[in-house]
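In: Everything below, folded, please.
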Amino acid sequence: MRIGELALVTGVNTQTLRFYERRGLLPCASREANGYRHYDEATVSRLQFIRASQAAGLTLTEISSILALRQVGEVPCEHVITLLTGKLQDVHTRQRELALLETELQHLIEVSQDLDPADCTAGAVCQIIPHP
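Out: From the prediction side, this is the model:
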């Protein structure tokens, strides 16, 4: 299939496909006599893997490392588990940070209810957000 067909089948635009090829995430496509790229079904499968990996939070560099292991004949499952475990830890850290931010925002909103805009001084930007 040509690049336009591949884009249609996978939902990945042609610019992204070319980018993935330059980055080595996709093997270089064979070329037809007219110079058009030609892709096979294995490319569709690889793109589906890339998209699913991105949905799981993996970066292109991490995805590339998985593909590289597979390319040299290794089964990348342990590596994938390590990457996903790290992503999960990142999510937990971010959830804690967001919970703290939520508490702070709720506090600022509650405090703002008791403030009088007439009390703002010309030198202060906003009395709701305290600063030294």
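
In: contacts, neighbours, all on C-alpha from now
Out: Will do.

In: And the strands in the protein?
Out: In the chain, the strands defined using DSSP state E lie at 30-31, 37-38.

In: okay, those in a markdown table with mean neighbour count next?
Out: Shown next, in a markdown table, are those (neighbours: other CA atoms under 10 Å):
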| stretch | mean neighbour count |
| --- | --- |
| strand 30-31 | 12 |
| strand 37-38 | 16 |
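
In: Columns distance to R22 on top of those, output as TSV?
Out: Below are the strands of the chain laid out as TSV (distance: least, CA to CA, whole Å):
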stretch	distance to R22
strand 30-31	14
strand 37-38	13
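
In: closest one to Q15 among the ones you listed?
Out: Nearest of the strands of the chain to Q15, taken as CA to CA: strand 37-38 at 13.0 Å.

In: Please report the distance of L83 from T59.
Out: 10 Å (CA to CA, to the nearest Å).

In: no no, Q71
Out: 18 Å.

In: quick one: which of those two has more around it?
Out: T59 (14 against 11; other CA atoms under 10 Å).

In: how close does the more buried one sit to K87?
Out: For T59, the distance to K87 - CA to CA - is 10 Å.

In: Next: T43.
Out: For T43, the distance to K87 - CA to CA - is 26 Å.

In: before we go on, could you also do this sequence so I can check it against the first one:
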Amino acid sequence: MKTSELAKRAGVTAETVRFYTRKGLLTAARNPENDYKLYDQSALERLRFIYQARAIGFSLKEIEEIIQYSQQGNSPCPKVRQMLGKKIQETEKKIADLTVNLSMMRETFSEWANEPDMVPDGKAICCLIEEWSDKHDALPEEAEHEQP
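Out: I've put the predicted structure just below:
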């Protein structure tokens, strides 16, 4: 089947099929008459596998690693369990951090509700933000050096 047909049957865009092919996650034969890429049923099954793995939370790099491990004749299941366990821990930490951040945001929003609006004077940009650090603990040093 051609790229567009595979995409349609898998419920993805043709560009997604092309992207996964460039990444090496899908393989295609070439039609010698017109040089079109031709995919077989295994490509559709691979696309479904990728979709399911992405839905669980695996990155494309991790999916590639899982596929390569399987292609080497090894059962990837123990590795997948270990990877998912690590992802659960990382996600729980992110949720905890986001919960703390959300609480701080709500508190700040409530504090700002009755603060007056100020016109920039050439020195200040937004007094709400600039005066915020006076009322709260300073940022940890590593946060000051973070990249956006």
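
In: TM-score of the superposed pair?
Out: Here the TM-score for the pair of chains, by TM-score structural alignment, normalised by the length of structure 1, is 0.88; 130 aligned residues with a CA RMSD of 1.8 Å.

In: circling back to that earlier point, among T43 and K87 of structure 1, which residue is more densely surrounded?
Out: T43 (18 against 15).

In: The more buried one: what's it in contact with?
Out: L26 (CA atoms under 8 Å, 6 or more residues apart in numbering).

In: list the buried ones in the biggest helix by length in structure 2?
Out: Longest helix in structure 2 by number of residues, with DSSP state H as the criterion: helix 77-112. Buried residues in helix 77-112 of structure 2, counted by 16 or more other CA atoms under 10 Å: V80, T108.

In: For it, give me the average deviation versus structure 1.
Out: Taken over the aligned residues, the distance from helix 77-112 of structure 2 to structure 1 averages 0.9 Å (mean CA distance after the TM-score superposition for structure 1).

In: for R70 of structure 1, what are its contacts?
Out: P76.

In: Determine the number of other residues adjacent to the nearest residue to I66 of structure 2 once chain neighbours are set aside.
Out: With CA to CA, 6 or more residues apart in numbering as the criterion, I66 of structure 2 has its nearest non-adjacent residue at 6.0 Å, and that residue is P76. For P76 of structure 2, the count of nearby residues is 17 (other CA under 10 Å).

In: Might one say that P76 of structure 2 is in contact with Y69?
Out: Yes: using CA atoms under 8 Å, P76 of structure 2 makes contact with Y69 at a distance of 6.0 Å.

In: out of the strands of structure 1, nearest to L8 of structure 1?
Out: Of the strands of structure 1, nearest to L8 of structure 1 by CA to CA is strand 37-38, at 14.1 Å.

In: So which bit of structure 2 is that closest one matched to?
Out: Counting by TM-score structural alignment, strand 37-38 of structure 1 falls onto residues 37-38 of structure 2.

In: how near is A43 of structure 2 to C77 of structure 2?
Out: Distance from A43 of structure 2 to C77 of structure 2, by CA to CA: 21 Å.

In: How about P116 of structure 2?
Out: Taken as CA to CA, the span from P116 of structure 2 to C77 of structure 2 is 59 Å.

In: follow-up on the earlier one: give me the contacts around the match of strand 37-38 of structure 1.
Out: Against stretch 37-38 of structure 2 from outside (CA under 8 Å, 6+ apart): M1, K2, T3, A28, A29, R30, N31.

In: Cheers, nothing more for now.
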